[in-house]
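Trainee: dropping a prediction and its sequence here:
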Amino acid sequence: MSVVRSVALFLLAAIAEIGGAWLVWQGWREHRGLWWIASGVIALGAYGFVATFQSDPNFGRILAAYGGVFVAGSLAWGVLLDGFRPDRWDLIGAAICLAGVAVIMFAPRNT
């Protein structure tokens, strides 16, 4: 699988999971209603399927790598939709997580 396809799948997974969680948050905490919550639950379910399209057969590796994408993606989501302003430590932490994703997913392996 190409690096570009793998990255695209991670981005799609982040949109589904972070977006789903955000919709549930908005529906419950911001009192927007059950349709928001239901949409969030559907998006969270879709996230579960997206990871299965990664070529690596190891669930643990895919989920571990996605964890780094989730950290960076959550900060970006907050900036774009909630007006969150990350500080330098947030940005450094996200960069470290994304470096970890690169190592986990794309380091040469003897298989």
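Mentor: Here it is on my side, so go on. Numbers count the residues shown, from 1 in each chain.

Trainee: only C-alpha atoms from now on, for both contacts and neighbour counts.
Mentor: Noted.

Trainee: and the closest residue to Ala46 other than its chain neighbours, helix, strand or coil?
Mentor: Leaving aside its sequence neighbours, Ala46 sits nearest to Ala16 (Cα to Cα, 6 or more residues apart in numbering; 6.4 Å). What DSSP: H, G, I helix; E, B strand; the rest coil gives for Ala16 is helix.

Trainee: try it against this one:
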Amino acid sequence: MLVLRSAALFVLAGLFEIGGAWLVWQGVREHRGWLWIGAGVMALGAYGFVATLQPDANFGRILAAYGGVFVAGSLAWGMVADGYRPDRWDVLGALICLTGMAVIMYAPRGGN
């Protein structure tokens, strides 16, 4: 159950961080204005809080593992929000990153 909670928190963190960055991008690069930028900044702040809810207490481990989620989530966001179509190398890279995330977060550690 702890792994499911952790995975759900990674997904939520990804939605806030990637969504926040996308909103800022839209506000600046697509000239949608300060409202979009402000919403993006708020979402990025929410990401920081969600990361603290992970059951593991090691900041470095959480952020390192989240990197894999960020890579895969960014490709997925691009597909949904911008019509981006990843090629097989994008997909392979994302799977490698997610595998690394799983090793970092969920590998058995004697007593830790």
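Mentor: Right, received. Where do you want to start? Worth saying up front: this structure is predicted, and the values here are computed from it rather than measured.

Trainee: before we move on, back to that, distance of the residue nearest to Ala46 of structure 1 from Gly45 of structure 1?
Mentor: Distance, Ala16 of structure 1 to Gly45 of structure 1, using Cα to Cα, to the nearest Å: 8 Å.

Trainee: these two: which has the busier surroundings?
Mentor: Ala16 (23 against 14; other Cα atoms under 10 Å).

Trainee: wait, the more buried one touches Leu44, no?
Mentor: Yes - contact criterion Cα atoms under 8 Å: Ala16 of structure 1 and Leu44 qualify, at 6.0 Å.

Trainee: how much does the helix or strand where Val80 of structure 2 lies stray from structure 1?
Mentor: Using DSSP states H and E, Val80 of structure 2 sits in helix 59-82. Comparing helix 59-82 of structure 2 with its match in structure 1 after superposition yields a mean distance of 0.2 Å (mean Cα distance after the TM-score superposition for structure 1).

Trainee: quick one: contacts for the spatially most central residue of structure 1?
Mentor: Nearest to the mean C-alpha position of structure 1, counting by Cα atoms, centre = their mean, stands Ala14 at 2.7 Å. By Cα atoms under 8 Å, 6 or more residues apart in numbering, the contact set of Ala14 of structure 1 is 47, 69-70, 73.

Trainee: for those, which pairs are in contact in structure 2 too?
Mentor: Shared with structure 2 under both residues aligned by TM-score structural alignment, their matches' Cα atoms under 8 Å, the contacts from the contacts of Ala14 of structure 1 are 47, 69-70, 73.
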